[in-house]
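Q: sequence plus predicted model, see below.
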Amino acid sequence: MSNADSPRPRRIVVLISGSGTNLQALIDAQNTPSLPNARISLVLSNRKAAYGLTRAANAEPPIPTAYLGLQPYLKANPGKTRDDYDEEVARIVVRDKPDLVVLAGWMHIMGDGFLDIVNGDKVLDGEDKVEKPIPVINLHPALPGAFDGAHAIERAYEAFQKGEITHSGVMVHQVVKEVDRGEPVLVHEVEIKPGEPIGAFEERLHKTEWAIIVQGTKKVLDEVAPLS
């Protein structure tokens, strides 16, 4: 098959806020059997100093990056709201025409407007309508329904110390309008060992995250943009 005949790479936009270790797992998996014919077309951060932006720039070939912070946006646009910010994030995403959006440590809860735009239910001024809904998945370091929202790892560890749980886990789930309540794509349990310091538990949990984010991304991509 010549290059002209080869299928278009499946495009992934990744949203990050921090060091980007989960992003790195996706970067390393691009165009391997773990994530075939797929490339990260854009990494967007809501924090300017997020090391994940550096990881994207250092990838081979370099991955385009974008930055849009909530407070700087509000300051630069008097009268605009958090909902306007979410729409602006959606604008950046839909312009890239991805097959899938992955939230990999994105520490900002999206309002309904973001999903309305990527689902094609709402069209932004000056932009094309999204004809085919773009799925959005999120990595969350807890089991479904267990520790929604922030500080899930610390809260699970604390619950274990109190004897309330015997294990925690990690999930990749569809993003819906209720925080961390979308349908799970993949779930992996992670045990908490008696007497184990939180740092050791966290390290094992992160290793599970790096595996499951790639597996979950492949699973959803294969559903929405199957390899021909």
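A: Here it is on my side, so go on.
Q: only C-alpha atoms for contact and neighbour calcs from this point on.
A: Noted.
Q: in the chain, which residue is closest to the centre?
A: The geometric centre of the chain, computed from its C-alpha atoms, lies nearest to Leu103 (Cα atoms, centre = their mean), at 1.4 Å.
Q: contacting residues around that one?
A: The neighbours of Leu103, taking Cα atoms under 8 Å, 6 or more residues apart in numbering as the test, are 14-16, 136-139.
Q: one more to weigh against that first structure:
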Amino acid sequence: MLRIAVLVSGGGTNLQAIMDAVADGKITNTEIATVISNNKNAYALERAAKAGIPNCCISPKDYADRAQFHEALLAALDEAQVDLIVLAGFLVVIPEMMIRKYRNRIINIHPSLIPSFCGTGYYGLKVHEGVLNRGVKVTGATCHFVDEGTDTGPIILQKAVEVKNGDTPKILQQRVMEEAEWIIMPKAIDLIANGKVKVVDGKAIVEEN
């Protein structure tokens, strides 16, 4: 059984997609061991509580420095005995000590087709603003492992989404979530839980069904 920690900062729509997929059997061999947020007011914590999932807030504001915050975050993950860390809209930079300890065991969802519209400064609505400003016809989402760079880790899954005339950043954001993020993030977790993803020479190899 794969034990996952879901790290969130806001409403937790990706968390809900994961919870629903576990409940529906789309994610197998997996349990959500803990939900952690850096924001005590995050609705994601309420979602977890309603589902009976252990949850807590670990905020940088509650510690003297980032080092103490990082230690507290790692301690919580260790205590929950997690096998995989899922970043589902977690707006805090992941410390290198955590990346080293959980090498190829941290995944993130990014709302574009990496390597387009990713890296420093591309987060949230800024990604979709960049897409619309450039005028591309296809965008999407990417689920990838996390390494020391920004959106540079091995890519697990990608799904394309059409950009339509009249899209605003918010409309496009919603479509990318519904048509891509909420589909490929649960699928990636299920693949990992069933031993169908391995990293070779810096690339994620996904076993075909």
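A: Cool, got the structure. Small disclaimer: the values here were computed from a predicted structure and weren't measured.
Q: about what we covered before: translate the residue nearest to the centre of structure 1 into the numbering of structure 2.
A: Alignment note (TM-score structural alignment): Leu103 of structure 1 maps to Leu87 of structure 2.
Q: separation between that match and Ile107 of structure 2?
A: Distance from Leu87 of structure 2 to Ile107 of structure 2, counting by Cα to Cα, to the nearest Å: 6 Å.
Q: just give me the mean distance for the top helix by length along structure 2 relative to structure 1.
A: Counting residues, the longest helix in structure 2 under DSSP state H turns out to be helix 66-79. For helix 66-79 of structure 2, the mean deviation from structure 1 after alignment is 1.7 Å (mean Cα distance after the TM-score superposition for structure 1).
Q: pull the distance from that helix to the chain's centre.
A: 19 Å (Cα atoms, centre = their mean, to the nearest Å).
Q: give the buried residues for it.
A: 69-70, 72-74, 76-77 (16 or more other Cα atoms under 10 Å).
Q: who touches that helix?
A: For helix 66-79 of structure 2, contacts defined as Cα under 8 Å, 6+ apart pick out 5, 58-60, 62-63, 95, 98.
Q: can you flag the buried ones in the residues you listed?
A: Among the contacts of helix 66-79 of structure 2, those buried by neighbour count (16+ other Cα under 10 Å) are 5, 58-60, 95, 98.
Q: out of these, which are inside strands?
A: Among those, DSSP state E puts Ala5 in strands.
Q: can the buried ones among the contacts of helix 66-79 of structure 2 go into a markdown table with extra columns for distance to Cys118 of structure 2?
A: Output for these, formatted as a markdown table (distance: Cα to Cα, whole Å):
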| residue | distance to Cys118 of structure 2 |
| --- | --- |
| Ala5 | 24 |
| Ile58 | 26 |
| Ser59 | 25 |
| Pro60 | 25 |
| Pro95 | 19 |
| Met98 | 22 |
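Q: closest to Val161 of structure 2 out of the buried ones among the contacts of helix 66-79 of structure 2?
A: Distance to Val161 of structure 2 across these (Cα to Cα) is lowest for Ala5, with 27.6 Å.
Q: so that closest one touches Val82, yeah?
A: Yes. The pair Ala5 of structure 2 / Val82 is scored as a contact, 6.2 Å apart, by Cα atoms under 8 Å.
Q: could you find the counterpart of Glu31 of structure 2 in structure 1?
A: Checking TM-score structural alignment: Glu31 of structure 2 goes with Arg39.
Q: what sits against its match?
A: Here Arg39 of structure 1 is in contact with 9-12, 30-31 (criterion: Cα under 8 Å, 6+ apart).
Q: again, 10 Å this time
A: With contact taken as Cα atoms under 10 Å, 6 or more residues apart in numbering, Arg39 of structure 1 is in contact with 8-13, 26-27, 29-31, 63, 98.
Q: can you check Glu202 of structure 1 too?
A: By Cα under 10 Å, 6+ apart, the contact set of Glu202 of structure 1 is 141, 153-154, 157, 190, 192, 208.
Q: conserved subset of those residues in structure 2?
A: Contacts conserved in structure 2 for these, using both residues aligned by TM-score structural alignment, their matches' Cα atoms under 10 Å: 141, 153-154, 157.
Q: most neighbours out of the residues you listed, which is it?
A: Among these, Pro141 has the most neighbours (other Cα atoms under 10 Å), with 29 neighbours.
Q: not counting sequence-adjacent ones, nearest residue to that one?
A: By the measure of Cα to Cα, 6 or more residues apart in numbering, the closest residue to Pro141 of structure 1 outside its immediate chain neighbours is Val170, 4.3 Å from it.
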